[in-house]
Structures are given as C-alpha cells and as structure tokens.
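Student: no FASTA, just this:
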C-alpha cells in the first residue's frame, strides 16, 4: 500500500484520542504527571523561590519524577504476567503511593544537598527499570529490543511534537502581545511547562506497546538507525579507540601516569561502543554485516586495556585528593565496565539485557548505605581535612584549630579550603560537628534569629545555612582561601596571587626633571597635548601590561608587567620587608615600596622620560601572564638641549 502524507502524519483528533486512551490505561501514571505539572507550574512563578516555599514544590516535582516511571514499570510487569486481579493491581499502586509520600517527607535537599545526588541516581534506576520490567523473566531478547525501540521512538517523537507545539504557541503568544493586548509573560512559561509535563508524558504513554511477544511486536528495523549505527557511531568509536591506544602506547614508552582527561575519553568510547552494540543487535548476524559482527565480537577485547588505563587515571586522582562522589561514580562505572568485559567475554549465552539490568542494580547499590557514593566521599574528605590540619599541628583534642595564615603554605591552605568547601556544598554542615569546637546547632539558631538577616531575606533557612557555612570558614581562617574553590596539586603554579604595590611616599621627587605628566589609567590615544612645543599622547595595550608615551614622533614604551615580574620573582626577600600584613589578607598582598624602586626610565636622543609608579594592583600567576587591574603614576620629562 502506498503511504501518503495523510497516512504518515497523525491528525489532531487521533492524537487527542490517544491521550484519552493513555489516561484509561495508565491512570496512576497520569495522576503523577499532573502532580509534577502542578509543582512545576508553581516553580516557574517569579516569587516562589525567593519566598522559601520553592523547596516543597521541588520535592513534589522529584516525587512525581520518581513515581511516574516506577508506576509505569510496575504496570508493564503486571500486564506481562496477566495474573494480577484489579484489586491486587490497586493495592500495589496504593503501596507505591504511600512510599512516594514517605519519599516526599524524607527528601530534604535544602537541608541535605546530598539528596539531589540520591534523587538523580534513583531516577536513573527507575528509568532503567522501565526498559526491562516486562522482560525480567523472559529470555526473548529480540522482543525486548523491539519493545524498547518502540519506546525510544515514541519518546523522541513526543519530544519533537512538544518542541514544535511550544514554538508555535510561543510565536502566537508574542504576536498577540505585540499586536493586540499586552500579555504577562509568565503565562508563556506556564504553557511550556504544561506541554512538557502533561502533553508529552501522556503522548508517550499512549504509544507504549500493549503486546510483548516478538511475533506481535513491529519488528521492522529502521533504515535510518542502521545508517546511524554503521556510519556514525561505530566509526566514531573506532576514532576514540585509535586515539586511546596510541595514548596508552605513549604512556608505556614514557612510563608516566595518565592525564585525568583520559577518563572522559575512555568513558566516551565505552558509551558510544555499548550504545552501538545495543542498536545493531538485531542485524549483527546478517550476512551483509560481517564487519559489524566483528565489531561486536572484539569490542570488549579492545576495552580491556582501556579499562586498565581508566583505573590508573582515576586512582591517581583518588590517591592524591581523596574520593568525591564524582570520583566514586567513576570508580563504580569502572567496576561496571569490568563486569561487562568479564560477562561478555567469558559467558557464551550473554544477553544485552544485562546492560540495563546491571546498571539498574549499580545505581541502587551506590545510592544508599555505608557503601554509597555520598557516604564514602564524606568519610574520605573528612579524613583528608583532618590529615591536612594534623600535618600543620592544627588539631587539638580531635578538633580543628584556626589556620595561621602567615605560617602555612598557600597550596596547603587552599587544599584545606577545597576539602572544607566540598563538604559544606554537598552535605549538611552538622556532619562536621565531631571535628569542630563550636556548637553548630546553637550557631545556626543564633543566625536564624538575626533580625537583620530575617528582614533582608525571605528564605531565612537557606540564608541562615549560607551564613553558617561562611561562619565555619571564617572560624577556621579559610574564607580567603576558599575563593579559589577546587584545588589540584598539579595546578599549584597556577594559583593567582593579588598584589597591591603603592609608593611609600605620596610625594613625587621631580628634581632634575622639567615636566610632569599625569599617567592616565584610561588614556584616550586620540587626544593630543603639547609639552615643550612637542605634541604628545598616551596609550596602553589591551592588558595594560605596556604603557606608551609618544612625544613628537618617538615612542617611549614601558613594559610594566615585566618590571613588576622582576620585583616579585627576583627580589622576594626585599619585597617581603615592604609587606603590610593584615589578619585576613589571604591571597591579597599589600606592599609599601620606596618610590625609587618603582621607577622605569628611558632616554632616546635628547629626551629622558621616567615613569614613576605610585599605585598598582595586579594578579600574578607563576609562569603566566600578569594581569594588571589598575595603575597610577606620572611621567617625568627631562630635555637635554633642542629635541625639535
């Protein structure tokens, strides 16, 4: 039968009919979609996040995001078994609803930031559950593949329809606002939320297959998918593989540990490769696809040496900086890849269903419990924090003591601040109570009762916690070092120091000079003045590292950046004697330097020009360019005879 445009594109009435069918087939899932829509609509209001109530809507949205795929998984599992009565069906759904309510009250990401990680891991797990719930005890891998193909195509189609619908309605909204009446743009946000939280999930549900056997599913292999796998994904995987194998050979020759970026490349190769294996599964054994069959056979063989490289790269970072939950996830994925390698190489009856099932189990395993990502990373960072303080003799009776900024190495202080910030950013501050001498609960209550804080902020709890985090950093004298965020020992030469040089005297000695020209911080290179009947103008380069005074036709250039680099790097002991120490200076160093040490001079022909710097602020990185923020001074001119 010849397909026409009418056959291929659904009508509005057919889409509406499908949506109605999905509400009858998946009533619980539709309810959770509406709950999520309601929560999302509340969140896009202008004032909700500042009011302090936004966290409840975020929790409700999280609940819906977890409950929707979980209910869908259970519905597919029960539909496949066909042994569940209507009463049993609703009992199971009621138990899930009660669990969701408990989840809502247990989840508190505002107090416990780690709950965001728990949510995402749980969300990934329940989404994976949808892919195999109906085939958990079914060995028909081909049926499972076609079932998921239908789900993915439906998902992509629904996303496309939603984007097109949203774009069209947005254009109509803007047209009405421009030509007819002024519209409140918050309703445009409501419209987009409604499309993606109501229309999109209901449209997706309407396309979920009702039949599960391979003989009853549509088994057509999409030609576009075949071309995409053959000519895009697999060649891309080969490119990654060649780069990584060459890099591994380089490591063996030079006998050095791998760079941290190699982890991303290996994960990229693994992800693309495994995705390719999943996509080409039905056609892997076709006679005309011999090279695809070879790819499927040897993929895990080539992955084995890359797994070793991945472990070296991850363990290098862990041994130096400890475990964060991101590094823990890398270790967990590496362990999962090892399982895949052993499973597919050693087990002759291996099935690709093991990929989502094992990922599902992994997500659950690393989410909660003493072995979870957040528990292990907290223990690791607390241990590192204690070790750093102990190495400086700053632990007394098990409690951390304030850092003495003038007697501690800058990289050490930054590493202390980095570990402390990681804990405060990802956990409730009270996880540090056992190693801090202050009572954090009393501090939090005191801050919460602060009248000024309450008057200036609507979300008192959030700001109280923010202030408590800052108080902890101040009490340990790490607040200035925390500015530099996450720190790697490899980057110790890249630490930025801020300097402020000023002349020890505000008076400029002009003896032996005839003219003084103020050095403008923002010179207009087009403005021309005269001195001794000669035109002059000032200019500087984009980074202010070089300033120029052009007198007549001669340029007097002063490389200020190189001048101050010489002072910082070549005269450190002398510079130390000029330092103005302050209790909270951190990375900002101030110096009062004799005027005679802040002079640059040039003589060309009969004219001598000296730049007298009075005040200069700049950032300095070892072996890197100096960034000048401001400079103030004067040009002193001395004419020796006629220079015309």
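Tutor: The structure has been received and is ready for your questions. Here the structure is a predicted model, which is why all the values come from computation and not from measurement. Residues are numbered from 1 along each chain as shown.
Student: rest of the way, CA atoms for contacts and neighbours
Tutor: Noted.
Student: any idea what sits nearest residue 343, other than its immediate chain neighbours?
Tutor: residue 350 (6.7 Å; CA to CA, 6 or more residues apart in numbering).
Student: ok, now residue 293?
Tutor: Spatial nearest neighbour of residue 293, chain neighbours left out: residue 284 (5.1 Å); criterion: CA to CA, 6+ apart.
Student: Determine the number of other residues adjacent to the one you found.
Tutor: 20 (other CA atoms under 10 Å).
Student: Likewise for residue 13?
Tutor: For residue 13, the neighbour count with other CA under 10 Å is 9.
Student: Residue 102 too?
Tutor: The number of residues near residue 102, taken as other CA under 10 Å, comes to 12.
Student: just checking, what packs against the one helix or strand it maps to?
Tutor: In this assignment (DSSP states H and E), residue 102 forms part of helix 86-106. Applying 3 or more CA pairs under 8 Å, 6 or more residues apart in numbering; DSSP states H and E, we find helix 86-106 packed against helix 54-81.
Student: hmm, back to that, okay but the residue nearest to residue 343 is in contact with residue 341, surely?
Tutor: No. In this structure, residue 350 is not within contact of residue 341 by CA atoms under 8 Å, at 10.9 Å.
Student: Below is structure B, check it against A:
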C-alpha cells in the first residue's frame, strides 16, 4: 500500500507538470523568464539602471498574471481566431505599457497618478482570474469552488516551496559546518527562486481544476467555515452594529456631527459583511437554512442607515479641509457600499460575484481613465490657488521665495495656512513639477519653514514647562530626488555613524537659526547648514507616526543644499546649557 501511495504521488506531480505545460504554455514561459531574471539580478548584486530593472520585473510578473487569466478565459471560447487575437492584443498592450512606463519614470513627474492607475489595472486582472470564465453560469457556485480551490492550491504550493527551500538550505549549511564547503548567500537566493517561484507556481498551475472540475456546480459547505462565520464573524458584526447605532443615537440627541473615525469603523463593518456573504453562499444553496438566508438579505438593510454617518463624516471633511485623493476614493467607496447593500437586498443575495467585479470596475474607471481622481484633485487645488493668487497676490508667477513669503504674510493667518498647505499637498503628492509654474523650485524646499512662520499662534509641539524636544525622521520607503542643478551628494554623517551629534551655543536661540556644522568642506571652507528652529517645530507638529518629509535648508556655500532626513533636538528653556542636537541627511553639491 505504501508503494502504491508513493507511486500515486509521483504520478500526480508528474501529471501536474505535464498538464501546466500543455494548458498554460505562455504562463510557464513567463515563470521561467521571471526566475531567470531574478537569478541574473542576484548574480550582479541588483546593480544597473534602476528604471530598466523595475520595468523588466514589472513586465514579467504582470505577464504571469495576465497570461494565466487569458488562458483560463480562452478555455471558454470556441473560436480559435477570437481567443488568439485577444491574447495577442492583450500582450501587445502590456508591452506598450511597459515602454510607456519606462519613459514616464525617466521624467520628474509624480508617480501617484500612474501608480494608482496601474494598481487598479492589476487588481482587475487578478480578480478576473476567478470570475471571467464563469460569466455564463446561472449562479456563483462554480466560480466560488474554483476560487477556493485556486487559493488553497496556491497556499499549499507556496508552503511546499518554502519547506523545500528550507530543507535544501539546511543541507547546504550542514555541508559548510561538517565539511567546510562554503556556499555564498546568493546560492540560497537561487534555491529560493527555484523552489518558491518556479516549482511552486508550476505545481499551482498543474493543480488548477479543468473541464468539468473547473465548472463544479455542486455546493460544498464547510463545517469549519460555517462555524467561524456563525460563532465569530456574526457576533463581531453584532458588536459593530451595536456600537454604531449607540453612537448614532448619541449624536442625534446631542445634535452634533459624526467624527471622521466613524468612517473607518463602517468600512470594517462592510468588509465583515461582504466576507459573511461569501462564506455563507455555498451553505445557503446547499442547506437553504432560513436563518442564513435572513442574514444574507437583511444584514445589509441593518447597515444601510449607518452609511449615512459615513456620508455625513465625509461631507464634513470636504467642507472643513477641501478635496484630496483619499477623500474622493473614500466618498466613492461610500457610494459603492450603498450599491452593495441595496443590491443584496433587492436580489436576495442570490448572486455575489458582482460585488468584487463592481468594485474593480469602479476602481479602474476612477483611476485609469484620462480623467481620474488624482488628476481631478490636482486640477481643483491648482484652480483654488490660482484664484487666490489673482485676488490677493500682486507679483507675477512664478513667485520667488521672498515674493511668496510677502504674499503669505499679507493674507489673514488662516487663509495663509490654508494656501500654504495646498502647495505642500501638491508638492508632496504630485511632485515639484506640479507647482513650479506658480512658485520657484526654491520655494518648494521652504514650504515647511513658511508654514512655521505663518502659524504664529500655534503652541510649540514638543514643549512643556521647562524642556523643549523636537524629533522626526523620514519613512524608510521615502524616495529622495536630487534637486535640479545639483550633480553629487554626500551622506551626513559621512563617517558611517547613524547620526551626527553636536552641541550648538545657546545664543542662537535668539534669532531661531541654528548653524549646524556638517563636517565636510567646499572650496577650503567648512560646510554648515542653517536650520530654522521654527521649521523643526513645524515638522514634528505635522509628522505622521513620527515620519517627516525630506526638508531642505540653505548652506553657507551657495553651491550646496542640505536635505534633512532625521533630527533630534533638546534644550532647557530656563537654563544656560547649550543645545544638544543630532541630524542625518544629504549634502547636495553643484
């Protein structure tokens, strides 16, 4: 019996390899090409033109997903010419997109707009893998069974790949320990690529159901899944509903507007609701229990009034703070929630695939078209700034730093803060190029210091009765662009230390500008950066989770510009002790 089991297992693995080669030839080719690409990159230590490396990896990885989706769809199409034409057109579009993306990354334009568009497109391709082959089905059981099988097969094959990689790595490490045979770290990376990418994905493709198994229309409910839904998810949903209805009653009694946090609680509630709909679907069709059918249809009705809280909260944020990309997407998500709740009630939750399909379509339409949310946000904010400049600014654009500061100081404090924050938002989200037709590039490096000067009535962010402390650091994923006109840079500190620690005489607190020695030299002069204390205060005040944006400061040499990436400063208000400070950043040189 044991021999038969081993033989059967070997036969299953062999059959899986042969099956995927016949069924998914283009996908297999992309998998081998992607693996070879990763091995090549590791062998050259990931050096080379960053744009080309990124685009090649993007094309090969997305090609795997796109070809898999097209192969699964083509199995449902009888016309050979039709499915061949669609596949060729889709891959031609992917190649064209890779070339356009390569050229786009060579410019200084912001990646936000094109990045969101590509995220929406890749999400749509990924979801179509589960649904595109089942559009003609009378219900969603076949696609549900296929999706469950695909997800579980992917998880199992990834675990197999990781176990195999760990086992081979342990064997190589043992050879090193026992026989002093050395293997470089790259060898372990090669083994990981072969096991967790090539082998795992080939096995996954071979295990995907086909033919009648692919269109398995028999509902199969899971006792484990039903238990999780009935004894964990449903009580959790009841807790969300109770808290939100109690909050709604409280704000009605006190006649106040909901806070912004309620939107995220409703997003969590709707996420759990949709998960319950998918989890209960096969059990409802198999057992037809009255309670499950009641939950599927009437739970969205119970949630529907709570969506008004989210709507009111979003409208309040728009009125108080204006338009942003995040708020537009959140408002659209709120509208989609109405659509989902009303739709589930109207059709008695008989179909559920339309929920993720509609989400992907809306996300794609609002992100990938020429008129999209990122572009709308940028244009609206720019128009608001231009209208204010026409009304109150006497100088002609683009404004110099002095002209910009004079304009800000001429405005009422709240208006100056609002306009400056709009410039900062555009500069942060859409890049310097989005505002340089209105203000000089030099102004974009000083937006935070201008904000610190205009917010004259703001209390110091890091002060108490005696001690003043400010600190912050950029996020590890932040990209730092080289300012225009600068050709090289030096990391500060340049001696390999984590930060440059220094003491600054207390007398410089009077004018609020701290001369910070950088321990480098330019034209026989010691380099120093002039850091405004008010700017450090503003950076900490506006930091998110301690993260600050890279901030530029002028230097004693006009050929240099210092960009701060981390800082920590301490001093006593009622003391004669000097200022203790640590900094980290980059000194750019012309």
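Tutor: Yep, that arrived. Given the structure is predicted, the values throughout are model-derived calculations rather than measurements.
Student: What value does the TM-score take for this pair?
Tutor: With the length set by TM-score structural alignment, normalised by the length of the second structure, the two chains reach a TM-score of 0.70; 483 aligned residues with a CA RMSD of 4.1 Å.
Student: List the buried residues for the helix holding residue 102 of the first structure?
Tutor: Neighbour-count burial for helix 86-106 of the first structure flags 92-93, 96-97, 100, 103-104 (criterion: 16 or more other CA atoms under 10 Å).
Student: Format these as JSON lines; extra columns: distance to residue 634 of the first structure.
Tutor: Formatted as JSON lines, the buried residues of helix 86-106 of the first structure follow (distance: CA to CA, whole Å):
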{"residue": "92", "distance to residue 634 of the first structure": "82"}
{"residue": "93", "distance to residue 634 of the first structure": "80"}
{"residue": "96", "distance to residue 634 of the first structure": "76"}
{"residue": "97", "distance to residue 634 of the first structure": "76"}
{"residue": "100", "distance to residue 634 of the first structure": "71"}
{"residue": "103", "distance to residue 634 of the first structure": "68"}
{"residue": "104", "distance to residue 634 of the first structure": "66"}
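Student: distance of residue 144 of the second structure from residue 458 of the second structure?
Tutor: Counting by CA to CA, to the nearest Å, the separation of residue 144 of the second structure from residue 458 of the second structure is 56 Å.
Student: Name the residue in those two with the higher neighbour count.
Tutor: For residue 144 of the second structure versus residue 458, the count of surrounding residues by other CA under 10 Å is larger for residue 144: 25 against 11.
Student: my read is that one is in a strand, agree?
Tutor: No. Counting by DSSP: H, G, I helix; E, B strand; the rest coil, residue 144 of the second structure is not found in a strand; it is helix.
Student: which SSE is residue 503 of the second structure in?
Tutor: Using DSSP H and E, residue 503 of the second structure falls within strand 500-504.
Student: Which residues does that strand contact?
Tutor: 492-493, 514-516, 518, 578-584 (CA atoms under 8 Å, 6 or more residues apart in numbering).
Student: from the residues you listed, which two are the most distant?
Tutor: Within the contacts of strand 500-504 of the second structure, 492 and 578 form the most distant pair, 22.0 Å apart (CA to CA).
Student: who has more neighbours, these two?
Tutor: Ranked by neighbour count (other CA under 10 Å), residue 492 of the second structure and residue 578 place residue 492 first, with 23 against 16.
Student: now that one: how far from residue 453 of the second structure?
Tutor: 27 Å.
Student: One more: residue 117 of the second structure?
Tutor: According to CA to CA, residue 117 of the second structure stands 37 Å off from residue 453 of the second structure.
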